[in-house]
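Chemist: Predicted model, plus sequence, below.
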Amino acid sequence: MIQIDLTGQVAVVTGGSSGIGLATAELFLRAGASVAICGRNAERLNAAQTSLTAQFPQAPLLAARCDVLDADDVAAFAAQVAERFGRTDMLVNNAGQGRVSTFADTTDDAWREELELKYFSLIRPTRAFLPMLRDAEAPSIVCVNSLLALQPEPHMVATSSARAGTLSLVKSLASELAPQRIRVNSILIGIVESGQWRRRFAEQAAPGQNWEDWTAELARKKNIPLGRFGRPEEAAQALFYLATNLSSYTTGSHIDVSGGVARHV
């Protein structure tokens, strides 16, 4: 495994209190970086901070409650990072969830909510941290996106549309920020284990059916070639690669983390 030392660098992870965001924060801390995470849910955020501190007792860690759709919250979070660490080298935009709906049953308000979540969860943190990123030696922005951006599903019409738009936004940002040496990339995930899927398992699993069997059956139904759900740490490893100088000549690109679900060449 390639080793990289991030001592002296600062990584910011939005939506860092669980799942992919938390797994990504762990990788940054393990590599020696200072890490700032944020999340909306104070209870989950406190649990994440406790877990990370237990694993990395001496690591510089900041955990702040922040709703990335609230401009004031995001500005306050950036100010906390500036005060605590004085810099930002890597920004991971990881927030949002899928909305199951068809065109026929998606209301105007639901469209607005979905578009605002997918766009502004990327726009507001990027805008807030750009001043510090411009001063970094090798700055990067990485966004968690979905394979729906390239392969839309009719039962997730609003999310698919929003994901395609944010993929375009990442490409535009990469072009605009390249002269400032800021790389911008994304990952496109398929189904990855999450609290949302754990809740569905609790509601839908047959009596006596365990998590592994339930997810394997669902993976078969959804035609996932690798036959299972992805794990948060697998998506985190792709984010880590794109955020660090391991991918120093990559910008405006994406990594597919979908278990082979992509049908396009």
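Modeler: Yep, that arrived.

Chemist: alpha carbons only for contacts and neighbour counts from here, please
Modeler: OK.

Chemist: Contacts only, for the residue nearest to V100 when sequence neighbours are not counted.
Modeler: Nearest-residue entry for V100: M156, 4.8 Å, with adjacent residues in sequence omitted and distances by Cα to Cα, 6 or more residues apart in numbering. Contacts for M156 (Cα atoms under 8 Å, 6 or more residues apart in numbering) come out as 98-102.

Chemist: And here is the other one:
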Amino acid sequence: MTDTSSNAKVWLVTGATSGFGRAIAEAAVAAGDTVIGTARRAEGLADLVAAHPDQVEAISLDITDGARVDAVAADVLARYGRVDVLVNNAGRTQVGAFEETTDTELRDLFELHVFGPARLTRALLPQMRERRGGAIVNMSSVGGQLSFGGFSAYSATKAALEQLSEGLAAEVAPYGVKVLVVEPGAFRTNLFGKGAAYFSEPLPAYDETAGATRRMVEGSDGLQPGDPAKAAAAIRLALEAERTPLRLPLGGDAVDGITAHIDAQRADLAAWEKVSRGTDADS
């Protein structure tokens, strides 16, 4: 592997076999950095390892397996000495109306999008604090800021990840550790691919709402406007900036959607401001 005593950074990227994870890994390699890519099926990185054996290592990791997360983090730190950039990217799409989503489906999604990344972050954070440097990139979604029919569960997990990240950012800023929340819109990843997207059992009552979202997901794979390689470049640009933003929306659809959502929130706030302020004890 690359000599990590040089200026090259060490990246640990979960879900690195495809989509954003793969694009981020490839961009890091192109910059001369070292990449530890993890995935449930790490053989999906075999071609990248073969092409760059001194820069890339593939490790099998199911992010929902807490004991395995701890073991991988300890092993990586023992052998590399540090992780400069952690990218919590592993995830999947889930489509289903709130009523269609079972307890098991909801818990499993939180394990994947919230508890797994949280555990891995906690395992690597002490060395970042002690070194007074590093970055944590949490891959959220435009769904972390807003939601609509069919995406209630998915958006709930991303919103939880975002709020954990915002509090974390304030806590680790004194130690020189950056936290970046990435909010992509629709990108040409495998999230909507056949066999990749997960669908709750549909109820006819929600055919016009959650059902429309289901049909959109089923019919848009490969047609999304976003380019993962450009997303990876934008993430690197944000991390290298003197002032890294807390949130980075990616894609015109994400910017438009979040802007409209903020405008709607402002309108509600203004319309109900008198009532809201009237609940103070001295009003």
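Modeler: Okay, I see it. Please read these numbers as outputs of a predicted model, since none were measured by experiment.

Chemist: Kindly supply the ChimeraX command isolating those of the contacts of M156 of structure 1 that are buried.
Modeler: Buried residues within those, by 16 or more other Cα atoms under 10 Å, are selected in ChimeraX with:
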select :99,101
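
Chemist: out of the contacts of M156 of structure 1, which ones does structure 2 keep as well?
Modeler: Checked against structure 2 using both residues aligned by TM-score structural alignment, their matches' Cα atoms under 8 Å, these keep these contacts: 99-102.

Chemist: Report the two of those separated the most.
Modeler: For the kept ones among the contacts of M156 of structure 1, with distances taken as Cα to Cα, the pair at the greatest spread is R99 and T102 (9.5 Å).

Chemist: roughly how far is the longest strand along structure 2 from the heart of the chain?
Modeler: When structure 2 is parsed with DSSP state E, its longest strand is strand 177-184. The chain centroid and the centroid of strand 177-184 of structure 2 are separated by 8 Å under Cα atoms, centre = their mean, to the nearest Å.

Chemist: what does stretch 245-264 of structure 2 give?
Modeler: On Cα atoms, centre = their mean, the centre of stretch 245-264 of structure 2 falls 16 Å from the chain's centre.

Chemist: Ok, stretch 7-21 of structure 2 next?
Modeler: Counting by Cα atoms, centre = their mean, stretch 7-21 of structure 2 comes out at 12 Å from the chain centroid.

Chemist: can you pull out the helices in the stretch 151-283 of structure 2?
Modeler: Taking DSSP state H, counting those that start in this stretch to define them, one finds helices in the stretch 151-283 of structure 2 at 152-172, 210-219, 228-240, 252-271, 273-277.

Chemist: Quick check: which of those helices is buried the most?
Modeler: With neighbours taken as mean count of other Cα atoms under 10 Å, the helices of the stretch 151-283 of structure 2 reach their highest mean count in helix 152-172, at a mean of 19.

Chemist: Which neighbouring elements make contact with that one?
Modeler: Secondary-structure packing of helix 152-172 of structure 2 (3 or more Cα pairs under 8 Å, 6 or more residues apart in numbering; DSSP states H and E): strand 94-95, helix 103-110, strand 134-139, strand 177-184.

Chemist: what stretch of structure 1 does it fall on?
Modeler: Under TM-score structural alignment, the match for helix 152-172 of structure 2 in structure 1 covers residues 157-177.

Chemist: Cool, thanks, talk later.
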